[in-house]
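Peer 1: Could you work out the structure for the sequence below:
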Amino acid sequence: MITLSLLHPLHKTPVQSWSFEQEAVVRIGRSTDNNVVLYSAVVSRHHVEIYRTDPGWVVKSIGTNGTYLEGRRITEVPVEDGIVIRLARSGPNIQIHMTEEKRDPLKELLNRRRVEESQEIDQSTRHEPPANDKAALPHQTTIINH
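Peer 2: Got it, this is the predicted structure:
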């Protein structure tokens, strides 16, 4: 999951946040077709894309006024948890947090046991006799009338 927080311009504290779990690309800009819409004159209609890659997330600047990280203009950078990007030189600051789904070893063990138990039950209800086991075959009775 990725969470974006709009920071207060003076206090640098979050004033609004957006979280995304399923999206492969999160778009930020002034246009209403973005995932995060920011109404600021210095923010481009389509300003930033944050997209998922195999190793992690990447921030890509696509706006005309630029995107800044630690005072330097960027075009594309990997996301590190907690980074703050600025949209344009004097625009809003966005902090990015990434949270991975935490693994719960106990939950994984219980799920594995449930699967194994259901497989055992499924196998025990089949009762298919082995091919060469005559004792397992049903007895055939022949009735002879005299």
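Peer 1: going forward, measure contacts between C-alpha atoms and count neighbours the same way
Peer 2: OK.
Peer 1: Does the spatially closest residue to V36 that is not a sequence neighbour belong to a helix, a strand or coil?
Peer 2: Closest residue to V36 apart from its sequence neighbours, by C-alpha to C-alpha, 6 or more residues apart in numbering: I28 at 4.8 Å. Following DSSP: H, G, I helix; E, B strand; the rest coil, we place I28 in the strand state.
Peer 1: run this one through as well so I can compare:
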Amino acid sequence: MITLALLHPTQLVPIQHWSFESKSLIHIGRASDNDVIIYSAVVSRHHAELWQNSSGWMMMNFGANGIYVDDEPIIQTSVVDNMIIRLGISGPKLQIHTKELASKFAKQIDGLSRKEIDTVNVFDRNEYMDEDLTQTDFD
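Peer 2: Below you'll find the predicted structure:
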């Protein structure tokens, strides 16, 4: 079993997940024919593939913006349980679980997905309230 979780961009909590019990080839990308569909401008239509072989899971990059593991670009790599990949240098992050813990993780994600995550107000609302901002603040 393998589970992929899309992580929130600032809070690093899972906001969506996909679990695969019997698939040995998984396609990731923006196009509707992928197993994992992620709508992001930096994600290619067919961005990556994961496949299982006798020694575990492997991952291959096909995306124009690349795949990054620990901020290092990769072309092909072995998948390690609990690893986090980024699609593109500034794109969405996926956490990959390959162990039997994946089913337990999927249940936890289901519980988290029912909770409201504030994605709009990342900054403290009062942080900029008392200041008059000018164009020079943004240059």
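Peer 1: coming back round to it: which residues are in contact with the residue nearest to V36 of the first structure?
Peer 2: N34, N35, V36, V37, L38, H46, H47, V48, E49 (C-alpha atoms under 8 Å, 6 or more residues apart in numbering).
Peer 1: so where do the helices sit in the first structure?
Peer 2: 105-124 (DSSP state H).
Peer 1: What ranges does it have for its strands?
Peer 2: 2-7, 14-20, 25-29, 36-37, 48-52, 57-61, 67-69, 72-74, 76-78, 84-87, 93-98 (DSSP state E).
Peer 1: got the contact list for the most centrally placed residue in the second structure?
Peer 2: For the second structure, the residue nearest the mean C-alpha position is L94 (2.3 Å; C-alpha atoms, centre = their mean). Listed by C-alpha under 8 Å, 6+ apart, the contact partners of L94 of the second structure are L4, A5, L6, L7, I84, I85, R86, L87.
Peer 1: Against S55 of the second structure, how distant is the third one?
Peer 2: L6 of the second structure sits at a distance of 25 Å from S55 of the second structure (criterion: C-alpha to C-alpha, to the nearest Å).
Peer 1: Between these two, which is the more surrounded one?
Peer 2: L6 (22 against 7; other C-alpha atoms under 10 Å).
Peer 1: Switch the contacts of I28 of the first structure over to CSV, and while doing so, append neighbour count and distance to T67 of the first structure to every line.
Peer 2: CSV is the format used below for these (neighbours: other C-alpha atoms under 10 Å; distance: C-alpha to C-alpha, whole Å):
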residue, neighbour count, distance to T67 of the first structure
N34, 17, 16
N35, 16, 17
V36, 18, 15
V37, 16, 16
L38, 21, 14
H46, 19, 12
H47, 24, 8
V48, 25, 8
E49, 20, 11
